[in-house]
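*Asks:* No letters, just coordinates:
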């Protein structure tokens, strides 16, 4: 059985580090959000959010597709802030390289350019760090500036229905585990085709754009909450649950790439659903009466809305995931 901890990422320790950081954030006076904290400056609620692409860049560099890292670092951030109802307006990047390599830099910045143009953002600048000895690969991070022009409380309500939008593959999470599996089971062959899965195509898929859909959904008051399914997988849904509530989800069969990783790595489903998005990149909570409009809106943005489950009163405050094979996972 292969776990994320075996690949060097301990999610339990990660949660402890987050709690330490959260204490400092609160002590400094920030308005704590579910995905992005904010401050109020001269009457405007400003959000500043940072995230990086992680070890996916190691795979993208080998495949010659580092533009995806540039795209991902923007969309990971904008999707997050949009979950809290914040509208992104500007980006700053941090690109660390192990050597002075114009080609590597050009690929990354091209991806950032694509993303900011897609979302009509401004690139304010950034930092390009050449770090021999310190960096063994390319590290790509973005910080997004956003603002809130409406009061949004990103929290589900008892009785809400839960819906999902499909992911575009793995997005940018779980790659340390994926790399370990491919190294040990496929001799580091990132261009292999296994069980009909073309790894080169699957591992270089860019993060989906949920930002535009979310901002319109909030503006039209169609949703009560949104959870971006990234690091931590389906445990992310806990962020949007009210006290005294449990979320029950019956999820569809995941795309083949996830089943392949589970098979090759002998990964338990409980581990898989807290590491990968398993084909669902965004979970939203809404009143059942909003479903028709949500389906129409999702379609306009290129997605099929997936009915997943519901939120109900329960003091245990769990996330219950019923998988496509009938196994019930409790988080």
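*Replies:* Arrived safely, thanks for sending. In this text the structure is predicted, and so the values were computed from the model without any measurement.

*Asks:* make it CA atoms for all contacts and neighbour counts henceforth
*Replies:* Noted.

*Asks:* Most remote residue from the middle of this structure, which is it?
*Replies:* residue 42 (31.2 Å; Cα atoms, centre = their mean).

*Asks:* ok, that one to residue 141 distance?
*Replies:* As judged by Cα to Cα, to the nearest Å, residue 42 and residue 141 stand 28 Å apart.

*Asks:* one more structure, for comparison:
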């Protein structure tokens, strides 16, 4: 049996796709150590940090038995697929999903979000669809977009399509009762695992998936097996799991 990528020059790991995961992990450890040095600034005060860096979200005490959860995330190289396809109305949904889906992992309910959009050029046919996608994702997640930042950085931001380079990220906050925080330390043998169907690749692993698929196909190639083009499949928005999880 031939393994995909064997003797074909197709990457089979993040390392082969150009991402050194060990080096990234080491950098993350250094970042966490530096960040945690600042925890002492709120110790014994309102806003005291409740959880170390490395969980799905940060947590601070806000009194009344409540904690504020915070998470920031982006959509990574899925942006390049959007540029290749010239379609920008779904990438905002991904951005919201990447934030709120992590917030719920610690038991919090997402409530608000701010976005950061940086563009190569201020094009209406780029910015408006992105914002519409953000709004669609926010409505599905039950969060309000309460602000954000839009910056034009032509000298820094580039892409695979001239004039349409951009990056997108957001920061989300949520609220959780302190006695209902999910740390993951109570998972044990005999627990029931419930799986929820995804909507596709989502927004993680796109670097590897993109390089594997585009080494064999064009972005607009139609595949009968999936009923759409490669680009359309890769652009399927990340499923937002807030409502089904909060209903549990």
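*Replies:* Looks like it arrived, so ask away. Just so it is clear, the model here is predicted, and its values are computed rather than measured.

*Asks:* who's in contact with residue 72 of structure 1?
*Replies:* If you count contacts by Cα atoms under 8 Å, 6 or more residues apart in numbering, residue 72 of structure 1 has them with 53, 111, 171-172, 206-207.

*Asks:* Where does the residue mapped onto it from structure 2 sit, in terms of helix or strand?
*Replies:* Taking TM-score structural alignment for the superposition, residue 72 of structure 1 sits opposite residue 94 in structure 2. Here residue 94 of structure 2 sits within helix 91-103, counting by DSSP states H and E.

*Asks:* average distance between that helix and structure 1?
*Replies:* With mean Cα distance after the TM-score superposition for structure 1, helix 91-103 of structure 2 departs from structure 1 by a mean of 0.8 Å once superposed.

*Asks:* Residue range in structure 1 corresponding to the helix or strand following that helix, please.
*Replies:* Downstream of helix 91-103 of structure 2, the next assigned helix or strand under DSSP H and E is strand 109-119. Using TM-score structural alignment, the residues of structure 1 aligned to strand 109-119 of structure 2 are 87-97.

*Asks:* Same question for the matching stretch: list its buried residues.
*Replies:* Neighbour-count burial for stretch 87-97 of structure 1 flags 87-97 (criterion: 16 or more other Cα atoms under 10 Å).

*Asks:* and it, how far out from the chain's middle?
*Replies:* Offset of stretch 87-97 of structure 1 from its chain centre (Cα atoms, centre = their mean, to the nearest Å): 16 Å.

*Asks:* Please, where are all the helices along structure 2?
*Replies:* Under the criterion DSSP state H, structure 2 contains helices at 21-36, 78-85, 91-103, 124-141, 206-214, 230-234, 242-246.

*Asks:* And residue 203 of structure 2, what's its match in structure 1?
*Replies:* Match for residue 203 of structure 2 (TM-score structural alignment): residue 172.

*Asks:* okay, now its match: neighbour count?
*Replies:* Other residues within reach of residue 172 of structure 1, judged by other Cα atoms under 10 Å, total 26.

*Asks:* Residue 91 of structure 1 versus that one, what's the distance?
*Replies:* 19 Å.
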